[in-house]
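# Here is a sequence together with a model predicted from it:
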Amino acid sequence: MDVATDEIAAGVYRLSVYVPQVAPPAGFTFNHFLIDGDEPMLFHTGSRQMFPLLAEAAARVIPLGKLAWISFGHVESDESGSMNQWLAAAPKAQVVHGQLGCDVSLSDLADRPPRALADGEVLDIGGKRLRWLATPHVPHGWEAGAFYEEEDGVLFCGDILTHAGRGPALTRSDVTGPAVQTEQMFRAMTMAPNTGRELQRMAALAPRTLALMHGSSFEGDGAAALKELAAFCEGEAAARA
């Protein structure tokens, strides 16, 4: 495995690992985002096994000792598995997540006390303003959430719009169609009564870039992509009721 590093928005670096054995024959990307600022943030830690690769790639962008914040959408091995390895490598860093995630898991799992954010609270990292959006069960996990970077309109949406394959780091092509196909294969999203509503809430922010955990990040009309996914999820939820 190797790490491909691409700047997908101003000061936002996508560290991507392609694993062909996952979801064959297309394979699967695992993406991690380094958000530069006065107090840089890593969004998605990656698994414990990927830590050495990712740490080496991140250190080519910023000194690891400068890393101030570590976060992820929900508690899962590919999103938070190497959290404590990052805390050890970055002595000044602190995990930051929603209040629920801290209360339920992270206050116990993290080697240093995390910072809890309320829904809608903004974390100013100097040059970037990251608003925490609590999205319980969307895409999955009670503590799930996302960050919206207000300066450049980047939505860090985790497993939302997941799609298989190894596409470009950033695309203007359709990502919702491939995401629906992948969802029909994996059945990974929670089709809860609030799923469509949470996706519509994100769409209302009119993001210009969607930073996806799996697949190509998207540049363009992020609201339209999220609304299309919301319509699919609402239909699925109704069909399963």
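Everything's here; your move.

# For the rest of this, base every contact and every neighbour count on C-alpha atoms.
Will do.

# any residues touching stretch 192-200, and which ones?
135, 137-139, 226-227, 229-231, 233-234, 237 (C-alpha atoms under 8 Å, 6 or more residues apart in numbering).

# also this one, for the comparison:
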Amino acid sequence: MQTDVSEIADGVYRLSTFVPQIGPTGFTFNQFLVDADEPLLFHYGQRALFPLVSEAVRRVIPLEKLRWTTCSHVEADESGALNQWLAAAIHATPAHGQVGCNIWLTDMADRPPRALKDDEVLDLGGKRVRWLDTPHVPHNWDAGVIYEETTGTLFSSDLFTQMGPASPTTESDIVGPAIATEKAVPFMPATPLAAPTLRRLAALAPTTIALMHGPTFKGDGGAALTALADHYDARLSPA
């Protein structure tokens, strides 16, 4: 295996590892680095992938330059390598929403975390990252996503997950493959929170959606999120 590095927006890097042993067609795990005066890493990844991913980050910046780390929710591929990152990036502060800090991060992290309010912006110096609480979207009570305002990049965690290998970017449809994956592996609960949360993200009108499992989408992100919201609305509608 190897971790490939691609710049998907100005100063935003996709660190992608394809694991062929998962499922019939393999599975892609992506972390993202926002390079700025105070760089930020989104998704810690699994502990087993830390050597590959950390070496990929070193191709862009020295690890000691990293200042912020965060993820969407507690899960092995999201947060497994948390403390390996904190040991290697000695100046980095782990951050998460208040719920995540309350239920797991304060206890699990080897350094005190920074709790972020819903809609709070971290000014990284040249980049601005907004934290958005998205409970149970894609899953887990502590879930949240981030939006980098200067490049219009939404880091969507497990939303729009696709199976198989993936190119760094695509302008092709990401909604159909996402619905097919969700039907095969129903990882996101179809609750009354789902569609309104997706529509809130759609209102940001992102031009880039950085998928954790799949390619990075370039195009009308608002339309893609609205279509996914419509799908969840339909699932909850009476027959």
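Perfect, I can see it now. Given the structure is predicted, the values throughout are model-derived calculations rather than measurements.

# on that earlier part again, between the contacts of stretch 192-200 of the first structure, identify the one with the most neighbours.
residue 138 (28 neighbours; other C-alpha atoms under 10 Å).

# so what's that residue up against?
Contact analysis of residue 138 of the first structure by C-alpha under 8 Å, 6+ apart lists 144-145, 160, 189-190, 195, 198.

# Let's have those residues in JSON lines, adding neighbour count.
Output for those, formatted as JSON lines (neighbours: other C-alpha atoms under 10 Å):
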{"residue": "144", "neighbour count": "24"}
{"residue": "145", "neighbour count": "27"}
{"residue": "160", "neighbour count": "25"}
{"residue": "189", "neighbour count": "19"}
{"residue": "190", "neighbour count": "17"}
{"residue": "195", "neighbour count": "24"}
{"residue": "198", "neighbour count": "21"}
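
# ok, back up a step: now tabulate the contacts of stretch 192-200 of the first structure in a markdown table and tack on distance to residue 74 of the first structure and secondary structure.
Output for the contacts of stretch 192-200 of the first structure, formatted as a markdown table (distance: C-alpha to C-alpha, whole Å; DSSP: H, G, I helix; E, B strand; the rest coil):
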| residue | distance to residue 74 of the first structure | secondary structure |
| --- | --- | --- |
| 135 | 10 | coil |
| 137 | 9 | coil |
| 138 | 10 | coil |
| 139 | 9 | coil |
| 226 | 19 | helix |
| 227 | 22 | helix |
| 229 | 20 | helix |
| 230 | 20 | helix |
| 231 | 23 | helix |
| 233 | 20 | helix |
| 234 | 22 | helix |
| 237 | 22 | helix |
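
# out of those, which one sits closest to residue 23 of the first structure?
residue 139 (18.7 Å; C-alpha to C-alpha).

# That closest one reaches residue 157, doesn't it?
No. Taking contacts as C-alpha atoms under 8 Å, residue 139 of the first structure lies outside contact range of residue 157: 9.1 Å.

# check contacts around the most centrally placed residue in the second structure.
Central residue of the second structure (C-alpha atoms, centre = their mean): residue 157, 3.2 Å from the mean position. Contact partners of residue 157 of the second structure, counting by C-alpha under 8 Å, 6+ apart, are 72, 138, 145, 210-213.

# Closest one of these to residue 107 of the second structure?
Distances from residue 107 of the second structure to the contacts of residue 157 of the second structure, taken by C-alpha to C-alpha, are shortest for residue 72, at 16.9 Å.

# for that closest one, helix, strand, or coil?
coil (DSSP: H, G, I helix; E, B strand; the rest coil).

# same deal with residue 178 of the first structure?
Per three-state DSSP, residue 178 of the first structure ends up helix.

# and it, how many neighbours?
With other C-alpha under 10 Å as criterion, residue 178 of the first structure counts 16.

# could you measure it against residue 44 of the first structure, distance?
22 Å (C-alpha to C-alpha, to the nearest Å).

# swap in residue 175 of the first structure?
Distance from residue 175 of the first structure to residue 44 of the first structure, by C-alpha to C-alpha: 20 Å.

# between these two, who's got more neighbours?
Counted by other C-alpha under 10 Å, residue 175 of the first structure and residue 44 do not tie: residue 44 has more neighbours, with 29 against 22.

# Surely the more buried one touches residue 75?
No. Using C-alpha under 8 Å, residue 44 of the first structure is not in contact with residue 75; the gap is 9.9 Å.
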